[in-house]
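Visitor: have a look at this prediction, sequence included:
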Amino acid sequence: MLKDAGYIEEKRLAWGAREVIVFELTPLGKSRYEWFKTINDELFVLNEWTSE
């Protein structure tokens, strides 16, 4: 689902006789990650929850 949405890309690399699959964030994926992180930080400020 993340690959279809353009957030990650799949790369297949040779590792000796084997093949490994590596997933990397795309620029869009990095942008969305930062967006969700910002929202999470605003909603769940650690100090607010630990002071009660």
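Guide: It's in. Numbers count the residues shown, from 1 in each chain.
Visitor: from here on, just use CA atoms for contacts and neighbour counts.
Guide: OK.
Visitor: how many neighbouring residues does Ile8 have?
Guide: 19 (other Cα atoms under 10 Å).
Visitor: state the distance from the residue lying closest to it once chain neighbours are set aside to Thr50.
Guide: Counting by Cα to Cα, 6 or more residues apart in numbering, Ile8 lies nearest to Leu25, which is 4.4 Å off, once chain neighbours are set aside. For Leu25, the distance to Thr50 (Cα to Cα, to the nearest Å) stands at 32 Å.
Visitor: got another, please set it beside the one above:
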Amino acid sequence: MHKQRAIEISESPMMKNVSYQGTPVFIQHVNDDGTARIYSLDKSEQELTVSLESLIEY
């Protein structure tokens, strides 16, 4: 995913369909180093920092 699109999704009031390794996720924050802080919609207590390239909008 491109950095600008990830930022748009993270700032949007509307929920977007994004996945990480096949799991629906919420983008909490986009970092300057090409990563994003995410959490699974099923397990919101498990936050991860992942590469933007590993996120897919569907």
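Guide: Okay, I see it. Owing to the predicted nature of the structure, the values given are computational and were not obtained by experimental measurement.
Visitor: quick one: TM-score?
Guide: Once the chains are laid over each other, their TM-score by TM-score structural alignment, normalised by the length of structure 1 reads 0.31; 22 aligned residues with a Cα RMSD of 2.6 Å.
Visitor: related to what we said a few turns ago, who has more neighbours out of Leu25 and Thr50 of structure 1?
Guide: Set side by side, Leu25 of structure 1 and Thr50 show more neighbours around Leu25, with 17 against 7, by other Cα under 10 Å.
Visitor: hang on, the residue nearest to Ile8 of structure 1 packs against Glu9?
Guide: Yes - between Leu25 of structure 1 and Glu9 there is a contact under Cα atoms under 8 Å: 6.5 Å.
Visitor: measure the residue most central in space within structure 1 to Pro27 of structure 1 for me?
Guide: Geometric centre of structure 1, nearest residue: Tyr33, 5.6 Å, by Cα atoms, centre = their mean. Computed as Cα to Cα, the Tyr33 of structure 1 to Pro27 of structure 1 distance reads 10 Å.
Visitor: cool, and Asp41 of structure 1?
Guide: 21 Å.
Visitor: which is the succeeding secondary structure element to the one helix or strand Glu8 of structure 2 maps to?
Guide: Using DSSP states H and E, Glu8 of structure 2 sits in helix 3-11. Counting by DSSP H and E, the next helix or strand C-terminal to helix 3-11 of structure 2 is strand 18-20.
Visitor: tell me which other helices or strands the longest strand along structure 2 touches.
Guide: As assigned by DSSP state E, the longest strand anywhere in structure 2 is strand 23-30. If you count contacts as 3 or more Cα pairs under 8 Å, 6 or more residues apart in numbering; DSSP states H and E, strand 23-30 of structure 2 packs onto helix 3-11, strand 18-20, strand 35-40.
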